[in-house]
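A.B. asks: Whatever this is, show me its structure:
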Amino acid sequence: MTLHPDGYFTPKQVNWIPLSEHGWALTCLIQNSCVSQRRALWFLLIDVIGNVIVFIPVGFGLAGVLHQTSLCSTFRLATLGGFGLSLLIELSQLAIPSRSTDVDDLIFNTLGAAIGALGFVLLRQSGEGKLTKTAGDS
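C.D. replies: Predicted coordinates for the structure are as follows:
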């Protein structure tokens, strides 16, 4: 997870291969092929789900701030903004000796931002439908 240094990487390790760090954990859980299934499960929960969840409010907030006339462009801009913020975080970690940079964080953070932006768009869309019905009924 971006904000929590953990013991899975050695300091200053950089991973540019997508999902390479998660393959062992998925294999372990699916094939029941390792001794430390609990460690694999926690790794996936903390790293994958944690990175996604942390960026859901980012995507939602960016969509609210960047709200355009088109809900589709709002979604795209908020997702792109989440990607940009995550990229900035990952690149800044290159300068910190105790931190690691991982492309998976970029992927999962962006996914979280997209989910948050989608939540905003769906909420906005449902709200506009209610406003239209109310205005038309008066």
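A.B. asks: From here on, just use CA atoms for contacts and neighbour counts.
C.D. replies: OK.
A.B. asks: and the residue nearest the centre of the chain, what does it touch?
C.D. replies: The centroid of the chain falls nearest to Asn109 when counting by Cα atoms, centre = their mean (2.3 Å). Neighbouring residues of Asn109 by Cα atoms under 8 Å, 6 or more residues apart in numbering: 51-52, 54-55, 82-83, 86.
A.B. asks: longest helix anywhere in this protein?
C.D. replies: helix 103-137 (DSSP state H).
A.B. asks: returning to what we had before: for my notes, please list the contacts of Asn109 in a markdown table and give secondary structure, neighbour count and distance to Ile30 for each entry.
C.D. replies: Output for those, formatted as a markdown table (DSSP: H, G, I helix; E, B strand; the rest coil; neighbours: other Cα atoms under 10 Å; distance: Cα to Cα, whole Å):
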| residue | secondary structure | neighbour count | distance to Ile30 |
| --- | --- | --- | --- |
| Asn51 | helix | 25 | 22 |
| Val52 | helix | 24 | 22 |
| Val54 | helix | 18 | 26 |
| Phe55 | helix | 26 | 27 |
| Gly82 | helix | 30 | 31 |
| Phe83 | helix | 23 | 30 |
| Ser86 | helix | 23 | 29 |
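A.B. asks: next up, for comparison:
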Amino acid sequence: MIRIDYPTFLLPALVLWIFWRRNKYHDVGRELWVNLFFLYGLGVAYVTFFPLTIRVSTLRHVNLIPFVEMKWLLYRPIVAVMNLGGNVVMFAPLGFFLPLLGGRRFQSFVKTTGAGLLLSVGIEFLQYLTGAREADIDDVMLNTLGAALGYWLYLLWQRRTTTQEKRP
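C.D. replies: You can find the predicted model right below:
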């Protein structure tokens, strides 16, 4: 078993980020959004993988039956709300940042939500491979819902800023 703590991951990630972004300060506003997106990504990595424990055993668990984990709403509502809300809230910033920073590529609901779906599947797959956590289809569904919600929030924000710019 190999265990990697978050600070062990965080320090090299920050050094590489600073090195990569060192000459990219063309637009201060955009750089602020890009750096906020990076910090958001570090937060998602922290919540979904750390402490990262890679198990050598072949025992893995994956739930491919939808709504199984959501049954906790009946038995432990506080835990269920935290799980449901946490998964949705964790991916809402992704749905906001992708159209904001991704240019024309992520200006559609389908592409942004699809990216949320693919990222969520990737996270669950890595959780399955490492054996550190249980891979769950409910998480994929809730994360995708969060990305869709984030895209909707982006549209509201975009409409509001556009309306304010048109005022004299």
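A.B. asks: Overlay them and tell me the TM-score.
C.D. replies: With the length set by TM-score structural alignment, normalised by the length of the first structure, the two chains reach a TM-score of 0.71; 115 aligned residues with a Cα RMSD of 2.6 Å.
A.B. asks: What are the buried residues along the longest helix of the first structure?
C.D. replies: For helix 103-137 of the first structure, the neighbour count (16 or more other Cα atoms under 10 Å) marks 103-121 as buried.
A.B. asks: Kindly report the same for stretch 18-33 of the first structure.
C.D. replies: In terms of neighbour count (16+ other Cα under 10 Å), stretch 18-33 of the first structure has its buried residues at 21-22, 25-26, 28-29.
A.B. asks: how close does the aligned partner of Arg99 of the first structure in the second structure sit to Ala147 of the second structure?
C.D. replies: With TM-score structural alignment defining the correspondence, Arg99 of the first structure maps onto Arg133 in the second structure. From Arg133 of the second structure over to Ala147 of the second structure the distance is 22 Å, taken as Cα to Cα, to the nearest Å.
A.B. asks: Ok, Leu126 of the second structure next?
C.D. replies: Going from Leu126 of the second structure to Ala147 of the second structure by Cα to Cα gives 19 Å.
A.B. asks: who's in contact with the counterpart of Leu119 of the second structure in the first structure?
C.D. replies: Matched to the first structure by TM-score structural alignment, Leu119 of the second structure sits across from Leu85. Applying Cα under 8 Å, 6+ apart to Leu85 of the first structure gives no contacts.
A.B. asks: check which helix or strand covers Leu85 of the first structure.
C.D. replies: Assigned by DSSP states H and E, Leu85 of the first structure belongs to helix 71-92.
A.B. asks: No further questions, thank you.
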